[in-house]
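In: Test case, fold it:
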Amino acid sequence: MEAVRCPVVELRQYTLHPGRRDVLIDLFDREFVEPQEAAGMSVLGQFRDLDDPDRFVWLRGFADMPRRAEALESFYGGPVWRAHRDKANATMIDSDDVLLLRPPSAQAGFPAPTVPRPAPGAPASSPPSLILATIWYAHDPFDTAFLDFFERRALPVLTATGAEPLAHLQSEHATNTFPALPVRTNEEVFVWFARFPDEAHLADHLNRLRHSRAWRDGVLPAFSKRWARTPQHLRLAPTDRSLLR
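Out: Modelled structure (predicted):
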């Protein structure tokens, strides 16, 4: 996984029963992180959605699709999930909102972590931050020309307006190698992730982007030709044990 970190990534959004998010996060951070990684996957980040108190969002990565199947079979067929699945599932209304993604280039994937993950119950070892995930939906596949346009024209504007880009991913259309866990199919998405120190900096970035002539005249026209629907913004607060923060 070193050349392209996590060539396969799941973006998972769970709708939870009211008031149950912290129950799931406590269980997840305490019981599910290390066993999943021991099974062969990378738990990249787990988050509270700032705009929906009953949504839990997380990311996990895999070396490839065959090893995804092996890792998921190992974890979900193993003793840790068997011991805690009833408590975890009791918090959830829906866990099937899953996008299967891939970095379109070696430079597009998530960076390696710079600090170790805190132990369960320990305070986070880096300052608080927020992650913005922006999901663009298109009618047609995102081709290499779009990727080149995004990296040459869009990323500089996003950076100039206060974002710290982390990764950009697009739809992975490989057959779901673990059908027991559904993924959203027949969608063309491009997702970029950026980091901000706090809500004020994130809000300032979005405001500056709205008023940016370079964005309005140079970037948005190319995007709008492709859009199947309005882009989605996820404002995400990392949990204490999230590597992405």
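In: contacts and neighbour counts: CA atoms only from here.
Out: Noted.
In: Would you map the helices across the protein?
Out: Using DSSP state H, the helices found in the chain span residues 21-27, 33-38, 65-76, 79-89, 144-149, 155-160, 199-210, 213, 220-224.
In: would TSV of these with mean neighbour count and distance to Ala133 be doable?
Out: Converted to TSV, the helices of the chain look like this (neighbours: other C-alpha atoms under 10 Å; distance: least, C-alpha to C-alpha, whole Å):
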stretch	mean neighbour count	distance to Ala133
helix 21-27	17	19
helix 33-38	17	21
helix 65-76	17	23
helix 79-89	13	25
helix 144-149	13	17
helix 155-160	17	13
helix 199-210	15	11
helix 213	13	22
helix 220-224	14	17
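In: residues contacting Glu73?
Out: Shown in contact with Glu73 (C-alpha atoms under 8 Å, 6 or more residues apart in numbering): Phe178.
In: Let's see this one next, to set against the first:
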Amino acid sequence: MTGPYRSRMIHELRRYAMRPGRRDTLISLFEREFIEAQEATGMRVTGSFREVGEPDTFPWLRSFPDMGTRKAALESFYGGPVWQANRDAANATMLDSDDVLLLRPAGPEFPSRERPPVGAPIPSSLYVVTTYHVDGDDFAQLFHREAVPALADAGVVPVACLETEHAENTFPRLPVRAGVQVFVWFARFETPEEEREVDLTMLERRFTAPPERLRLRPTSRSTLR
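Out: From the prediction side, this is the model:
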């Protein structure tokens, strides 16, 4: 996408498949050990969530200034002492960690907020993340031209919009989903009761698969709250 929103930021939307009943074990470990250790390498842990109705998943986001920083930061973290000391405990909670989308900005980007401390209250908000599988790389223009006004009329403002980053995955130790063309947008509601869907049938002619919709509650230390 070209225009005022285009930046070089790289985002990973990660959704882990967990062993039954182990999600909160990983979240506790993640929030205690992995957030500051990752951010010390130059990445940002943007958000971490519990998925409504899916107790055996762990979705989270991290961001990098560019692909070069991503490679260096991942090498530093996964080769560093914090991951080495805790990887067995983390891996024991997971069945699969390969559901990862590599994305770039295609509209407004996530706000920067101060991170809460360990043990902070869990916020009441709900994030709805919608992923469209689309044809072509110009879907963002259609979304902003036709969908955003309809969303605004309904009082639903996209918090962030992302699209597939096609750059080579330079840290192949962690796979990302290949061969996809997606557009992802985030909506925030103060409470789950305020959630509402908006009819966006004007977009359907560009879909190559049914939309995917995640309903996410922020964890205690998520900066997306």
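In: Any idea what the TM-score is?
Out: The TM-score (TM-score structural alignment, normalised by the length of structure 2) is 0.93; 221 aligned residues with a C-alpha RMSD of 1.6 Å.
In: hang on, the earlier thing: among the helices of structure 1, which comes closest to Phe110 of structure 1?
Out: Phe110 of structure 1 sits nearest to helix 155-160 of all the helices of structure 1, at 15.1 Å, using C-alpha to C-alpha.
In: That closest one aligns to what range in structure 2?
Out: Under TM-score structural alignment, the match for helix 155-160 of structure 1 in structure 2 covers residues 148-153.
In: mean shift of that stretch relative to structure 1?
Out: In the superposition with structure 1, the average deviation recorded for stretch 148-153 of structure 2 is 2.0 Å (mean C-alpha distance after the TM-score superposition for structure 1).
In: Figure out the length between the terminal residues of stretch 159-169 of structure 1.
Out: Start and end residues of stretch 159-169 of structure 1 are separated by 17 Å (C-alpha to C-alpha, to the nearest Å).
In: neighbours around Thr208 of structure 2, how many?
Out: Using other C-alpha atoms under 10 Å, the number of residues around Thr208 of structure 2 comes to 13.
In: what comes into contact with the match of helix 155-160 of structure 1?
Out: The contact list for stretch 148-153 of structure 2 (C-alpha under 8 Å, 6+ apart) reads Val157, Pro158, Val198, Leu200.
In: Pro53 of structure 1 matches what in structure 2?
Out: Pro53 of structure 1 maps onto Pro55 in structure 2, by TM-score structural alignment.
In: separation between its match and Phe30 of structure 2?
Out: In terms of C-alpha to C-alpha, Pro55 of structure 2 sits 16 Å off from Phe30 of structure 2.
In: before we move on, back to that, need the helices of structure 1 in TSV with distance to Glu188 of structure 1, can you?
Out: Shown next, in TSV, are the helices of structure 1 (distance: least, C-alpha to C-alpha, whole Å):
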stretch	distance to Glu188 of structure 1
helix 21-27	29
helix 33-38	28
helix 65-76	19
helix 79-89	29
helix 144-149	13
helix 155-160	20
helix 199-210	24
helix 213	27
helix 220-224	13
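In: correct me, but Val52 of structure 2 touches Arg215?
Out: Yes. Val52 of structure 2 lies in contact with Arg215 (C-alpha atoms under 8 Å); the separation is 5.5 Å.
In: The two: which has the busier surroundings?
Out: Neighbour count, other C-alpha under 10 Å: between Val52 of structure 2 and Arg215, Arg215 has more, with 20 against 13.
In: how long is stretch 40-56 of structure 2 end to end?
Out: 29 Å.
In: er, stretch 134-149 of structure 1 actually
Out: Using C-alpha to C-alpha, the span of stretch 134-149 of structure 1 from its first residue to its last is 17 Å.
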